[in-house]
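In: give me a 3D structure for the following:
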Amino acid sequence: MKFKFNISLFILCVFFQLKTLAGIVILNGLSHIHETNTGSVITGKIRVQNNGTTESKILIYSEDLILSCDKQSDYKNINSHERSSGGWTKLNIEEKTLQENEIYDIWYTINVPENVKGSYWSVIMIEGSKPVKEEINNGIKIDSKVRYAVQVITNVGIPESPKLTFEDTKLTVVDSVQVLNIKLKNSDIFLSKTKINIEIFDNNGKQIKNFETIQKKIYPDKCAVFEVKLLDLPIGKYTGIIMADNGKDLFGSNLSLDIH
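Out: This is a model prediction of the structure:
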């Protein structure tokens, strides 16, 4: 006797800038940041389009984005962490069928409570109801679906000077390329958008290289890891300065490198 099982897998689009899959397009970004005060009401929208050749049904719901300095990110029910804004967020619709080339605005409302301060966040999931790929392997049917995790961040109050610290710095080799991994922690209550600059000096103190990363969001009491490929840096010993730049303040750390 053979049994057929149906397993659904999700292709998730979240931190990278992939905005189109399986006919559904997010037109106004995968990250929405609101600046506000306590007791306020915020409205926002996520603009979606079906650029496929047939109608497409989408499901819309809120979840929490769970972050950690030592574990991979995860998604759970709302109010799963102390800085969740999922319970404040209301959606105007839970499902929608989009016709070919139709554009639709998903509206959300955030009711900010009194006596809160700092950054709060959740995600709005937009999930295609139809599989983008179906496979049958040994009697098991696997459906692959697409869903977008749109981050909605609410900054309540006026940010003070951020509190960023360098937690760890490691030099690794990936595909014969020296890669410097820098873990940065945000001990503040506000999110910090930060990039890393690295200045490399030779034994004579002359600057010979400068590296810069893309900007990343570092959530309150969480970490971000920046990977810097040390390209075209010959074998030898070097000193350097690592600078974390959030657009307002610079945080520095000394660096010693032995490239071999």
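
In: from here on, just use CA atoms for contacts and neighbour counts.
Out: Noted.

In: buried residues in stretch 178-193?
Out: 178-192 (16 or more other Cα atoms under 10 Å).

In: between the two ends of that stretch, how far is it?
Out: For stretch 178-193, the first-to-last residue distance is 26 Å (Cα to Cα, to the nearest Å).

In: ok now it, how far from the chain's centre?
Out: Distance, stretch centre to chain centre, for stretch 178-193: 13 Å (Cα atoms, centre = their mean, to the nearest Å).

In: same check on stretch 41-61?
Out: Centroid displacement of stretch 41-61 relative to its chain, using Cα atoms, centre = their mean, is 20 Å.

In: need the three-state assignment for G87.
Out: Secondary structure state of G87, per DSSP: H, G, I helix; E, B strand; the rest coil, is helix.

In: touching, it and I78? I think so.
Out: Yes - counting by Cα atoms under 8 Å, G87 touches I78, with 6.3 Å between them.

In: just to revisit the earlier point, of all the buried residues of stretch 178-193, which comes closest to I124?
Out: L191 (18.5 Å; Cα to Cα).

In: residue contacts, that closest one?
Out: Counting by Cα atoms under 8 Å, 6 or more residues apart in numbering, L191 touches G118, S119, N155, K217, I218, Y219, P220.

In: the closest residue to it other than its chain neighbours: neighbour count?
Out: Of all residues not flanking L191 in the chain, Y219 sits nearest, at 4.6 Å (Cα to Cα, 6 or more residues apart in numbering). A count of nearby residues for Y219, using other Cα atoms under 10 Å, gives 24.

In: now Y219: how far from I208?
Out: For Y219 relative to I208 (Cα to Cα), the value is 33 Å.

In: show me what counts as buried in the helix or strand containing A224.
Out: Using DSSP states H and E, A224 sits within strand 222-229. Across strand 222-229, burial judged by 16+ other Cα under 10 Å covers K222, C223, A224, V225, F226, E227, V228, K229.

In: I have a second one here; can you model it like the first so I can compare?
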Amino acid sequence: MIKRILLLITLMLQFSFLHAGIVVLNGLTHSYKIENGKVYKGTIAIENTGNSSQNVKLFLQDLSYHADGTINYTTIRTNKRTNGDWIKLNTNLVTLKAKEKTEVFYEITVPNQTVDPGSYWSVIIVEPVEDIKPSDNKPGVNITSVIRYAIQVITDFETEKAKPDLTFESVKVEKEEGKQTVKIAIANTGTLYCKPTASIEIFNRKTGQKIGTYSSVTMSLLPSTSKTFSIDISKVPPDKYTATIMTTDEEENAFALNVELEVKND
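Out: Coordinates of the predicted model:
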């Protein structure tokens, strides 16, 4: 139950901008290939789809996440590969009239000194600021909770000298929404951001006959983070199998693991 709640929170963070009064128009991931001493410019496009004026504040935080579903937003410099000190926003507060759009600008100033190859990142938090309203029912005030939107700013430096290093933390077969599902926890212990896909080839343990190949959706994976990749194997009959699990990123870096797999009736 806890994992499902954490997953729901993750989905809310990723997709809530579609439903709220404040909408981020140009995506939640901004990526740059950078060089020492250079300056890069970006924008955050925001719209107030509501019928009343809305204040919005913006600020920087570090981000990490793990395969158990936890997401950590922390102060800048918590992450040793943060780029938060390189980013400056042109404003930290905007007020949007009903149906109004605006753009907030930011600059990324890459240090002149030597930077280790790989990915650096932080997030720009976009948070609607609700007015504090007097309560009609009891003393004090009511503060309306709001959902914050996290825009990842990822900067890749000398990618030819860095690489992701994907490792398998755990493999489990669980029932999810009535379907047998392989849950593969994958960590990126390298220094480069990547977008891997997990797949599994399943074989009859006695005959070696291939039963099938099944794949997950592609997900992004920052260095020193992990995620759980889910693969639907509901078409595989209950039995004991051998299997090869592979994860491949967009640059065709591949990592494999051989496992024993049991698919149960329940």
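
In: returning to what we had before: what two of the buried residues of stretch 178-193 of structure 1 have the greatest distance between them?
Out: The most widely separated members of the buried residues of stretch 178-193 of structure 1, counting by Cα to Cα, are Q178 and I189 (34.0 Å).

In: would you mind finding the longest strand in structure 1?
Out: Across structure 1, the longest stretch assigned as strand under DSSP state E is strand 140-156.

In: packing partners for that strand?
Out: For strand 140-156 of structure 1, the packing partners by 3 or more Cα pairs under 8 Å, 6 or more residues apart in numbering; DSSP states H and E come out as strand 5-13, strand 31-36, strand 118-128, strand 133-137.

In: winner for burial among these?
Out: Using mean count of other Cα atoms under 10 Å, the stretch among these with the largest mean neighbour count is strand 118-128, at a mean of 24.

In: show me the helices in structure 1, by range?
Out: For structure 1, no helices turn up when DSSP state H is the criterion.

In: tell me which residue lies nearest the centroid of it.
Out: Centroid check for structure 1 by Cα atoms, centre = their mean gives F15 as the closest residue, at 3.4 Å.

In: any idea how far that one is from V123 of structure 1?
Out: Computed as Cα to Cα, the F15 of structure 1 to V123 of structure 1 distance reads 11 Å.

In: try Q151 of structure 1
Out: Taking Cα to Cα, one finds Q151 of structure 1 at 4 Å from V123 of structure 1.

In: over to H32 of structure 1?
Out: For H32 of structure 1, the distance to V123 of structure 1 - Cα to Cα - is 10 Å.

In: which residues do the two both contact?
Out: Contacts common to H32 of structure 1 and V123, judged by Cα under 8 Å, 6+ apart, are V150, Q151, V152.

In: what about the last one, neighbour count?
Out: If I follow you right, that is V152 of structure 1. Neighbour number of V152 of structure 1 under other Cα under 10 Å is 22.

In: check contacts around it.
Out: V152 of structure 1 touches S31, H32, I33, H34, W121, S122, V123, I124, counting by Cα under 8 Å, 6+ apart.

In: quick one: map the first one onto structure 2.
Out: Using TM-score structural alignment, the partner of S31 of structure 1 in structure 2 is T29.

In: wait, doesn't that match sit right on Y149?
Out: No - using Cα under 8 Å, T29 of structure 2 makes no contact with Y149, being 11.1 Å away.

In: isn't L93 of structure 2 right up against Q54?
Out: No - between L93 of structure 2 and Q54 there is no contact, the gap being 10.6 Å when judged by Cα under 8 Å.

In: ok, these two, which is more surrounded?
Out: Q54 (22 against 16).

In: aligned to that one, what sits in structure 1?
Out: Match for Q54 of structure 2 (TM-score structural alignment): S56.

In: surely T38 of structure 1 touches Y120?
Out: No - T38 of structure 1 lies out of contact with Y120 (Cα under 8 Å); the separation is 11.9 Å.

In: common neighbours of those two, please.
Out: With contacts defined as Cα under 8 Å, 6+ apart, the residues shared by T38 of structure 1 and Y120 are V156.

In: what residues does stretch 223-232 of structure 2 touch?
Out: Here stretch 223-232 of structure 2 has contacts from 64-69, 119, 164, 179-193, 197-199, 214-217, 221, using Cα under 8 Å, 6+ apart.

In: L89 of structure 2 and V173 of structure 2: what is the separation?
Out: Going from L89 of structure 2 to V173 of structure 2 by Cα to Cα gives 45 Å.

In: ditto for I76 of structure 2
Out: Taking Cα to Cα, one finds I76 of structure 2 at 38 Å from V173 of structure 2.

In: now do N92 of structure 2
Out: Counting by Cα to Cα, the gap from N92 of structure 2 to V173 of structure 2 is 46 Å.

In: give me the more crowded residue out of the two.
Out: Set N92 of structure 2 next to V173 and count neighbours by other Cα under 10 Å: V173 wins out with 18 against 13.

In: can you tell me what the more buried one aligns to in structure 1?
Out: V173 of structure 2 maps onto L171 in structure 1, by TM-score structural alignment.

In: so what's its match closest to, chain neighbours aside?
Out: Of all residues not flanking L171 of structure 1 in the chain, L180 sits nearest, at 4.6 Å (Cα to Cα, 6+ apart).

In: quick check: that neighbour touching T172?
Out: Yes - between L180 of structure 1 and T172 there is a contact under Cα under 8 Å: 6.4 Å.

In: which bit of structure 1 covers stretch 91-109 of structure 2?
Out: Mapped onto structure 1 using TM-score structural alignment, stretch 91-109 of structure 2 spans residues 93-111.

In: returning to that earlier point: and the closest residue to the residue nearest to the centre of structure 1 other than its chain neighbours, how many residues sit next to it?
Out: Counting by Cα to Cα, 6+ apart, L30 is the residue found nearest to F15 of structure 1 once chain neighbours are left out, at 7.7 Å. L30 of structure 1: 21 surrounding residues under other Cα under 10 Å.
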